[in-house]
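Engineer: Just a sequence and a predicted model for now, questions to come.
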Amino acid sequence: MPVSYTEGGRALFHFEAPDFWTVRAGGPQELAGPDADDAPRPVARVIGLEPTAEPHVWMGFVSPVGISDLEGGVAYLAEIGPHLVKSPEVTRRKDTVLNGMPARVIAGTGRRRGRGVEFTATVVDLPNGRVAVSVVVFEAGANTQLVADVNAVLASLRAAR
């Protein structure tokens, strides 16, 4: 299913959501932290994806206002990271190219709601002076076959023209 991330009526990027995944989108909102007592933090529009049969996997996209390059995107991740995962330990950093666009991948482990998780965050430098930020969280025991779906979503990401 084609999905477009828009802001102010203008598409910033597009991707394909897999079959049997739920897509939820909302405008600017408050992002809850990984623990129930964490204070919410305001963020830009978030598009979240979850497999319908697996409640322990989550993927989200955001394009933060005012962030225009990879370094800014990584700094943004450092700022919101504690709201996504507690006690994160980065195990891998990699610069790459995603569909012709520079990207940086940061992967690691941590905890969310008392469970161990693995996470992967990808910052993509869009050609329109913005970045796309994707975060994927797999809780311990989640179906690892869903990694193929996650990779397909990222492989489908295209900048809006």
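Structural biologist: All right, it came through fine.

Engineer: going forward, measure contacts between C-alpha atoms and count neighbours the same way
Structural biologist: OK.

Engineer: can you give me the helices for the protein?
Structural biologist: According to DSSP state H, the chain carries its helices in the segments 70-84, 147-156.

Engineer: elements contacting the shortest one?
Structural biologist: Same thing as helix 147-156. Applying 3 or more CA pairs under 8 Å, 6 or more residues apart in numbering; DSSP states H and E, one finds that helix 147-156 contacts strand 10-16.

Engineer: Okay, one more to line up with it:
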Amino acid sequence: MSLLKKRVLAIGAAFWVGMAGVGLSDTPVTYTEGGRPLFGFDVPDFWVLRTGGPRELEDTQLGDTRSVSRVMAARPVTDDTVWIGFVSPYGVTSIEDGFRYLQDVDKFLVKEPQVTSDARVRIGGLPARVIRGTGRRDGGGVSFTATVIDLPRNRVAVAVTVLRDGADLGYVDDLNAIFASFRPMQ
């Protein structure tokens, strides 16, 4: 092979290697209510996003029903041991109200929760509170993170992550990247 062909192939290979990262990027999504954007975040590549509208959840054992606003949930495409969900509950206007809301719906998320840490942080430049802990879900052990982010105009974003025992801890980097991409849109 001639020296010119080798150089052309090397340049072409370098171009395609350089382009590999260009086509692979996270997907920005926007949480809206009534057509108004409230916040956004990026879903990592090879994760699937599921959305649902407002609905009622019922605890069949207690006969207890709770209203839930639109939920946007994401998980890796090929692994259901990791999950993150976002919601902006209507009428919940502060971080403290957000945690009262979570206490009302926690039985639908994690059984027997044990809090291991509680911190005040900033996410997307906004005040937030993050509670981490362990519990049970679907008969197995889980680690969870419950986060309430104070949005402008008397709204909050509530995010919950759940990792089943034995989940690939490499997904923690993806979850942290989702939080790092969080941005208010009001």
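Structural biologist: Looks like it arrived, so ask away. Note that the structure is a prediction, hence the values are computed from the model and not measured.

Engineer: After superposition, what is the TM-score?
Structural biologist: Taking TM-score structural alignment, normalised by the length of the first structure as the basis, the two superposed chains have a TM-score of 0.93; 159 aligned residues with a CA RMSD of 1.6 Å.

Engineer: Let me know which of the helices of the first structure is tucked in deepest.
Structural biologist: With neighbours defined as mean count of other CA atoms under 10 Å, the helices of the first structure peak in mean count at helix 70-84, which reaches a mean of 17.

Engineer: what's the mean deviation for that helix versus the second structure?
Structural biologist: When the second structure is superposed, helix 70-84 of the first structure averages 0.8 Å from its matched positions, counting by mean CA distance after the TM-score superposition for the first structure.

Engineer: mind checking how far that helix is from the chain centre?
Structural biologist: Distance of helix 70-84 of the first structure from its chain centroid, counting by CA atoms, centre = their mean, to the nearest Å, is 11 Å.

Engineer: What of stretch 80-88 of the first structure?
Structural biologist: On CA atoms, centre = their mean, the centre of stretch 80-88 of the first structure falls 13 Å from the chain's centre.

Engineer: Stretch 151-170 of the second structure now?
Structural biologist: 5 Å.

Engineer: How about residues contacting that stretch?
Structural biologist: With CA atoms under 8 Å, 6 or more residues apart in numbering as the contact definition, stretch 151-170 of the second structure has outside contacts at 38-39, 81-95, 98, 126, 140-150, 175, 184, 186.

Engineer: switch the cut-off to 7 Å
Structural biologist: Outside stretch 151-170 of the second structure, the residues within contact range by CA atoms under 7 Å, 6 or more residues apart in numbering are 81-88, 92-95, 98, 126, 141-150, 184, 186.

Engineer: Emit the PyMOL select command for whichever of those residues are buried.
Structural biologist: Here is the PyMOL command that selects the buried residues among those (16 or more other CA atoms under 10 Å):
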select buried, resi 81+82+83+84+85+86+87+88+92+93+94+95+98+141+142+143+144+145+146+147+148+149+150+184
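
Engineer: Among the contacts of stretch 151-170 of the second structure, which ones are in strands?
Structural biologist: Judged by DSSP state E, strands contain the following of the contacts of stretch 151-170 of the second structure: 82-87, 126, 141-150, 184.

Engineer: got a list of what P28 of the second structure touches?
Structural biologist: P28 of the second structure touches 40-43, counting by CA under 7 Å, 6+ apart.

Engineer: That one maps to what in the first structure?
Structural biologist: Under the alignment (TM-score structural alignment), P28 of the second structure pairs with P2 of the first structure.

Engineer: Excluding chain neighbours, give the residue nearest to V90 of the first structure in space.
Structural biologist: Distances taken as CA to CA, 6 or more residues apart in numbering place G108 nearest to V90 of the first structure, at 4.2 Å, with adjacent residues excluded.
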